[in-house]
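Novice: need a structure here:
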Amino acid sequence: MRPNIIFIMSDDHAAQAISAYGHGLNHTPNLDRLAEEGVRHDATYVTNSICTPSRATILTGTHNHVNCVTTLDTHIDNLWPNVAKHLKAGGYATAIFGKWHLGEGPAHEPTGFDEWSVVPGQGDYWDPAFIGPGGRERIPGYATDIITDKSVDFIERHADPSGERPFFLMCHHKAPHRNWQYHPRYRDIHAPGTIPLPETFRDDYANRAAAAAAAKMRVKSDMLYEDLALVQPEAGADRAGPQMVDGWPPRKVPDLAPGESITVICSETGETFTFDDSAAFAEFKYQRYMSRYLRTVQAIDDGVGRMLDTLEAKGIAENTVVIYTSDQGFFLGEHGWFDKRFMYEESYRMPFLCRYPAGIASGTTSRDIAQNVDFAPTFLDWAGLPVPSYMQGRSMRPVLEGKTPDDWDQLAYHRYWMHNDVIHEAWAHYGVRDPRYKLIYWYNEALGQLGARENGAPPEWELFDCEADPMELRNVAHDPAYAQVFEEMLGKLDARMAAIGDVPCHDSRAVLAERAKAA
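Specialist: Below you'll find the model as predicted:
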């Protein structure tokens, strides 16, 4: 009997904020059920750590240079094949509800789905608009609950214990994307001041490529008033802080220079807070950020619980694959950052939990490297359908079932194209990670990509020993002790780029010749 497949994906949900991963930040009992009753995969990596490109990769099973969705400003061509089209042709009932973020209108809207109802753009947390085949409607309520409602309704209408017509459901939550807005039922959890500060929160970015210090995603200086539920003053930059983007009203809560003080007002309670110390003010921002983020996560966990309970009530839990992931990782104050985009671990690693009682042993874990480009082939494998030749990933099914093939490629590839974007100024790079080492090339060019901007930054290499330096604080690319490792990882990078057809911006022979000359 072919299984039903439910793919639940949130937006910007870091593995650190799922209690099954053991970081101790919060409690997500329903997500933990997936791990306890299935497999927790600990080495799932994104091919491009940003929303739109990641979604395109998941849907098509291809890297972004192939599907042409490279940045936030590029959209999917819905005439192309995708995994939903293959599943539908193979006899599955298909649906997607929630966040799409791959473009709107006839050329970009969802195709391959019997039913679809998606939020335009980022969508709203409250009383969100939805777009579907019948047009646009605004639905009262909280987005996470509404998306769950739509998903539960689909399950109830398509539940068939006989398995005569299985279904494929993509439940895509907007949450916990910035700006974080939680449901009032979670107001009393994760109070500011109770959340542990990451060890690397005060990172000074020494011993790293220049891109780390250049990024505008620091908790202490780049968060908006609305991010932190603070009242934005009606004033200019001297009092209210700089605009996030020229011409946009939202402003960043300023950092404090020596001798300065600031009073901020909570937009929820009217309480005032005064600071004259930059470090204390930065920690205050972190606590408010994390409080809102973790509260926003909680409705997702509740929604997952409702979906699991519906499967049980309908008698189809045993033969239903349930996957939970996020479109990429996210920084929760590590290195002083929020957001994603980088190949550094917190941004690069995706959570991945999977329960399938008929095929996966409960309470298992895996560290075999996989990527979001592997998701579509995995769905097709479970559906008993052929994986088309255009797909570039490989089915994770044997890995998740504890039968990893001997020839499984323990290597992940990443390429971020949106160089020096207008909001976060994250620089373009690509690289590979194996079980121990990570090599990154900051090529720092816009290459004509939509939303990318030139800035003249020179290229740089980074190499991290993720076993000896799991927090990635020391770039050893130029350490003579790692010269052989650098050469081996460079060879792996070249081989992977050649295999997937991505065009490098570096010349390995020239790189090695220059290194030999400098040795």
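
Novice: from here on, contacts and neighbour counts on C-alpha atoms
Specialist: Noted.

Novice: wait, what's in contact with the closest residue to Tyr142 other than its chain neighbours?
Specialist: Nearest residue to Tyr142 in three dimensions, chain neighbours excluded: Trp126, at 4.8 Å (CA to CA, 6 or more residues apart in numbering). For Trp126, the contact set (CA atoms under 8 Å, 6 or more residues apart in numbering) comprises Pro140, Gly141, Tyr142, Ala143.

Novice: Could you also give me the structure for this next sequence, so I can compare it with the first?
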Amino acid sequence: LANAFVTTSLCSPSRASILTGQYMRNHRVVDNQRPVPPGTRFFPEYLREAGYRTGYVGKWHMGHEDDTPRKGFDHWVSFAGQGTYFDPTFNINGKRKSFKGYNADLLTDQAIDWLKEVGPASQKGKPFFLQVGYKAVHYPFQPPPRHAKRYEGKKIDYPETMANTEENYLSQSLWIKERRYGIHGIDHMETGALDKDPVPSFDELYHNFCETVHALD
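Specialist: Sure thing, here's the model as predicted:
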């Protein structure tokens, strides 16, 4: 997008804004652990009232480890928290089922299966709405085998604004400098069980990120 903007660039607050049409200060989902406050209405609820069949497939994360079906959706496929890239367990309409394979591929299959189910109904005048939310691309970046090593050894031209110099910071907000070594900073990213200080290879990290994105194309 040439001109895109989000008020809160974090998974759950952004998802809550999409589903409610509200800013974070109103829907109150301020982080990835916060559940949706009671009484909150999602726009798919209005669609159901208008005769739509509604489905949600993918990452939810509002409420962290709670993967139970949410209101407003006739069909539900999700997983707890961030989920896993390989061999995930999905909650399908209240029943958990384990799968073999890559998360994004399996979610796509689930979405297509539901579209095939509602397709004939929609052609008879009953519309449908489907929202799909992939796990990718979250750390630790794990591409499917078909995309692994695609960018290995490729040179990365980093922007000048990435330089860790006082001259560079003259034109940037102070928080950019202060967060450089934070969990979302480029010199000490949140790496979970693989946490090291600093990140062993930022080039490798970026290559893995790009390879993981390919699973969504």
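
Novice: returning to what we had before: so which of the contacts of Trp126 of structure 1 are in strands?
Specialist: Judged by DSSP state E, the contacts of Trp126 of structure 1 include no members of strands.

Novice: quick revisit: what's the match for the residue nearest to Tyr142 of structure 1 in structure 2?
Specialist: Counting by TM-score structural alignment, Trp126 of structure 1 lines up with Phe86 in structure 2.

Novice: How about Val66 of structure 1?
Specialist: Counting by TM-score structural alignment, the partner of Val66 of structure 1 is Asn26.

Novice: Thr200 of structure 1 too?
Specialist: Match for Thr200 of structure 1 (TM-score structural alignment): Thr161.

Novice: Isn't that match up against Asn168?
Specialist: Yes - counting by CA atoms under 8 Å, Thr161 of structure 2 touches Asn168, with 6.2 Å between them.

Novice: Please tell me how far the aligned partner of Ile76 of structure 1 in structure 2 sits from Asn164 of structure 2.
Specialist: If you follow Ile76 of structure 1 across to structure 2 using TM-score structural alignment, you land on Val36. The gap separating Val36 of structure 2 from Asn164 of structure 2 is 39 Å, by CA to CA, to the nearest Å.

Novice: between these two, which one's more packed in?
Specialist: Val36 (17 against 12; other CA atoms under 10 Å).

Novice: ok, now which ones touch the more buried one?
Specialist: Contacts of Val36 of structure 2 by CA under 8 Å, 6+ apart are Ala16, His27, Arg28, Val29, Met62, Gly63.

Novice: swap in Tyr186 of structure 1?
Specialist: Arg295, Gln298.

Novice: same thing with Lys196 of structure 2?
Specialist: By CA under 8 Å, 6+ apart, the neighbours of Lys196 of structure 2 are His188.

Novice: Now the aligned residue in structure 1 for it: closest residue in space that isn't a chain neighbour?
Specialist: When structure 1 is aligned by TM-score structural alignment, Lys196 of structure 2 is paired with Lys252. With sequence-adjacent residues excluded and distances taken as CA to CA, 6+ apart, Lys252 of structure 1 is closest to Leu224, at 4.2 Å.

Novice: Can you give me the neighbour number for Ile156 of structure 2?
Specialist: The tally of other residues near Ile156 of structure 2 (other CA under 10 Å) stands at 10.

Novice: pretty sure it is in contact with Glu204, am I right?
Specialist: No - Ile156 of structure 2 is not in contact with Glu204 according to CA under 8 Å; the separation is 10.1 Å.

Novice: returning to that earlier point: relative to Arg33 of structure 1, how far out is the residue nearest to Tyr142 of structure 1?
Specialist: Note on Trp126 of structure 1: its distance to Arg33 of structure 1, by CA to CA, is 28 Å.
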